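[1] Fold the following.
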Amino acid sequence: MSALDDRVAESTPSSSLDDREAAVAILAPSLDTPLSWPRTVWNGRAPRHVTAAPASTRRLPTWPQAIAGLLAAAALGLIAGAAVAFVRTLLSFPFMQDFLAAFPGEYEPAIAVEPGFAPWLNWAHFFNMFLIVLIIRSGLRVRTEKRPTVFWTPRGKAKGKISLTLWFHQALDLLWIINGVIFVVLIFVTGHWVRIVPTSWEVFPNALSAALQYVSFDWPHENGWNNYNSLQQLAYFATVFIAAPLAVVTGFRMSGLWPKRAERLSQAYPVEWARALHFPIMLYFVAFIIAHVALVMLTGFLRNLNHMYASQDAVTWTGFWVFVASMVVLAIGWFAARPLVLAPIAKVFGTVSGR
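    Below is the predicted model:
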């Protein structure tokens, strides 16, 4: 073997060693670079899961739907106009003129009652308005709330956990019932029950007469300071003595206050009946409020507001400004009806938790 071969043989292991060291240097990670691992921690309540933003389910109406809505509104307008024209023509006949003369829309109550509205009645009206609006708002929220985030549990009754929204709804219901009971007691004590309780069968033909006059836009004489017309009387009677008790009874059946061990009572009054009635009753209250507000505005706005808010039978701005103040209070209550404000109040009566 020549000297050249010896040199090659000696250099071969050294070259391989250098190559290995170079490969190790390339494959070895740098100490300055952190190891790459899959991310397992995320911001939020569920740290090991990524929560995607929920897609909006609200869809804009299509052009055919929008056109159909406009056509439906136009059809309702035509029907309303035709009804007004028909009733006005009907009332022009002599026999209908005789009917209006015999039944002008109201009758004299069987028991004399002092005219006007006492201040306690104004306050009861305001509290009723304030509570019923928030009751409707919270009730609709209960129906649409799929996954509540805040719960309320009564002390000593862990199984009675309900959502904070439902607690707020039931708390408002309780206040509304108390206000209603006070109102009913006072109208019977003072004799003002005669205003809203029919005392003669004449209420029905007079109510029909008032309804026809409203539709014809030749409205009946407004004398609410002394006596409601028969249509108003029937509406108030149905609201106070039929719709309100039904709302209470159906709501109580669906609440946690219903006795769970009363099996026979539960069978006689199934919860499905209460659920089937409770929502339509709420719709009745909404319709009543819309009609009530519309008539207040269209039949002597300032005088009616003075009746309801200032206990005055005069056309002044006093009742209007009290009404504006009441709307401000209602707006504050509307925006305050959220967990940030409700949770501290609910903690006074139980435990508030996020789960």
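[2] From here on, just use CA atoms for contacts and neighbour counts.
    Noted.
[3] Which stretches in the stretch 51-200 of the chain count as strands?
    Secondary structure of the stretch 51-200 of the chain (DSSP state E, counting those that start in this stretch): strands at 151-154, 162-163.
[4] In contact with the residue lying closest to Leu100 once chain neighbours are set aside, which residues?
    By the measure of C-alpha to C-alpha, 6 or more residues apart in numbering, the closest residue to Leu100 outside its immediate chain neighbours is Ser209, 6.3 Å from it. Shown in contact with Ser209 (C-alpha atoms under 8 Å, 6 or more residues apart in numbering): Phe99, Leu100, Phe103, Pro104, Gly105.
[5] Of the residues you listed, select the buried ones using a PyMOL command.
    In PyMOL, a selection of the buried entries from these looks like this (16 or more other C-alpha atoms under 10 Å):
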select buried, resi 100+103+104+105
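[6] Need the three-state assignment for Phe312.
    Rather than Phe, residue 312 is Gln. Here Gln312 is recorded as coil under DSSP: H, G, I helix; E, B strand; the rest coil.
[7] Now do the same for the residue lying closest to it once chain neighbours are set aside: helix, strand or coil?
    In this structure, Gln312 finds its nearest non-sequential neighbour in Asn306, 5.2 Å apart by C-alpha to C-alpha, 6+ apart. Per three-state DSSP, the secondary structure class of Asn306 is helix.
[8] The structure of the following sequence is requested for comparison with the preceding one:
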Amino acid sequence: MTTRAAEPAPELVEGTEPRPEPTPAAASAVASGASTRSATEAASPATAVARRPDVSTPLPFTRTVWNGSAPRHVTAEAAPSKLRPTWPQALSGLFAAAGLAVLAGAAIAIVRAFLSLPFMQDFLATYPGEYHLPAGAPVGLPAWVGWQHFFNVFLMTLIIRSGLRVRTEKRPTAFWTPRGNPKGKISLTLWFHQALDLLWILNGVIFIVLLFVTGQWMRLVPTSWEVFPNALSAALQYVSFDWPTENGWVNYNSLQQLAYFTVVFLAAPVAIATGFRMSGLWPKKAEGLSKAYPIELARAVHFPTMLFFVAFIVVHVALVLLTGMLRNLNHMFAAQDAVTWTGFWVFLLSLAVIAGGWIAARPLVLAPIAKLFGQVSGR
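    Presented below is the predicted three-dimensional model:
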């Protein structure tokens, strides 16, 4: 008779308790739950079929493609151009231009009728538009005036261009940092603008010195109170298109003299003073001076001053071309009082130089020059 060995008892892991054997009642409960789930799962498909919605009637919809064919190419709607004016805007512009033309014509007719009155004829005879210069006033324009004029136009053009770029530039592509002052980093465009300002100031100082040394100041600075009625007379003659007869080689009319005096001795100093306040050259530690002359005031005046220069340039060039172009260009660019084409060709050459400077005013050209005075970086 073989004796069966007893099975070893299961080992208990330390920290655990032995799992109790299921009782007959628990086993019957588990079996009952399983049978209930089976019955539920068996009934669920029937319930799902019974709850399925009726799809025999199609839902209402709007047809976009007919006859069962779809478009081969979908044409995207073109985005409206922001630069192209709409028809109402174009018509408004045309009506505005027509209105200005009508007003200009009416002004010319009214001023002509006004100047034809007897007392205005006496006024024009007394004040023809200019007065005699003091004795000893120089006659003619020396060559240095022409050179100064060209440099001034060249610098002013680039100053206006760079100034507008500074106002509209959102993310500068390059920066300039002065040596020994890492906190003084500015955009390369602003550096170019300020460098042009310094050259323009230097050119202006030389011009003022030569103006008073040679006596040419008497052509720009009014020396008689008669300048005001003569300026009014010249203005009325310009508006009437019966322009005053003059010889700029000898004397400017009074309206010109006041305009040139305003540009040289009033507008230019205002531009310099406001630009200096906004530049990095302004002393940062002068708190009292900064409060007396706030930067907001400088900004509010600087831009309108630039607009004044632009308006002056437009009117000045227009009158030069319309009141004896060849002779005026000879005065300004050839230093001679003659009706020849010399001044005209020099004028075209100067325009080519200005255009070249305009095109060259970009970081690729400016960066090597700026590196001579500081550090140029991309950020």
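[9] Got a TM-score for the two of them?
    Here the superposed chains carry a TM-score of 0.83, computed using TM-score structural alignment, normalised by the length of the first structure; 301 aligned residues with a C-alpha RMSD of 1.2 Å.
[10] Please identify which of the strands of the stretch 51-200 of the first structure is closest to Ser56 of the first structure.
    Ser56 of the first structure lies closest, by C-alpha to C-alpha, to one member of the strands of the stretch 51-200 of the first structure: strand 162-163, at 23.8 Å.
[11] Quick check: the closest one compared with the second structure, mean distance?
    Superposed on the second structure, strand 162-163 of the first structure shows a mean distance to its aligned partners of 0.4 Å (mean C-alpha distance after the TM-score superposition for the first structure).
[12] So which elements touch that strand?
    Contact partners of strand 162-163 of the first structure among helices and strands, from 3 or more C-alpha pairs under 8 Å, 6 or more residues apart in numbering; DSSP states H and E: strand 151-154.
[13] Over which residues of the second structure does the strand it packs on lie when aligned?
    Mapping strand 151-154 of the first structure onto the second structure (TM-score structural alignment) gives residues 175-178.
[14] With stretch 300-316 of the first structure instead?
    Using TM-score structural alignment, the partner range for stretch 300-316 of the first structure is residues 324-340.
[15] Please apply the same query to stretch 116-136 of the first structure.
    Under TM-score structural alignment, stretch 116-136 of the first structure corresponds to residues 140-160 of the second structure.
[16] what does stretch 84-95 of the first structure give?
    Residue span in the second structure matched to stretch 84-95 of the first structure, by TM-score structural alignment: 108-119.
[17] Quick check: nearest residue in space to Asn226 of the first structure, chain neighbours excluded?
    Nearest non-adjacent residue to Asn226 of the first structure, counting by C-alpha to C-alpha, 6+ apart: Pro115, 4.7 Å away.
[18] Could you pull up the residues touching that neighbour?
    Pro115 of the first structure is in contact with Trp225, Asn226, Asn227, counting by C-alpha under 8 Å, 6+ apart.
[19] From Val301 of the second structure, how far out is Ala43 of the second structure?
    In this view, Ala43 of the second structure and Val301 of the second structure are 88 Å apart by C-alpha to C-alpha, to the nearest Å.
[20] those helices in the stretch 201-350 of the first structure, which residues are they?
    Ranges of helices in the stretch 201-350 of the first structure, per DSSP state H, counting those that start in this stretch, are 203-215, 230-238, 244-254, 263-268, 271-298, 301-309, 318-336, 339-347.
[21] residue range for the fourth one in the second structure?
    The counterpart of helix 263-268 of the first structure in the second structure, counting by TM-score structural alignment, spans residues 287-292.
[22] do the same with the first one
    Aligned by TM-score structural alignment, helix 203-215 of the first structure falls on residues 227-239 of the second structure.
[23] Mean distance between the matching stretch and the first structure after superposition?
    Stretch 227-239 of the second structure sits 0.3 Å off on average (mean C-alpha distance after the TM-score superposition for the first structure).
[24] Now do the contacts for Arg195 of the first structure.
    Contacts of Arg195 of the first structure by C-alpha under 8 Å, 6+ apart are Pro109, Asn227, Tyr228, Gln233.
[25] mind running it again at 10 Å?
    109, 111-113, 115, 187, 224, 226-230, 232-234, 236-237 (C-alpha atoms under 10 Å, 6 or more residues apart in numbering).
[26] Distance of it relative to Phe117 of the first structure?
    Using C-alpha to C-alpha, one gets 11 Å for the distance from Arg195 of the first structure to Phe117 of the first structure.
[27] what does Pro13 of the first structure give?
    From Pro13 of the first structure to Phe117 of the first structure the distance is 114 Å (C-alpha to C-alpha).
[28] and if you look at Arg88 of the first structure?
    From Arg88 of the first structure to Phe117 of the first structure the distance is 34 Å (C-alpha to C-alpha).
[29] All good on my end, thank you.
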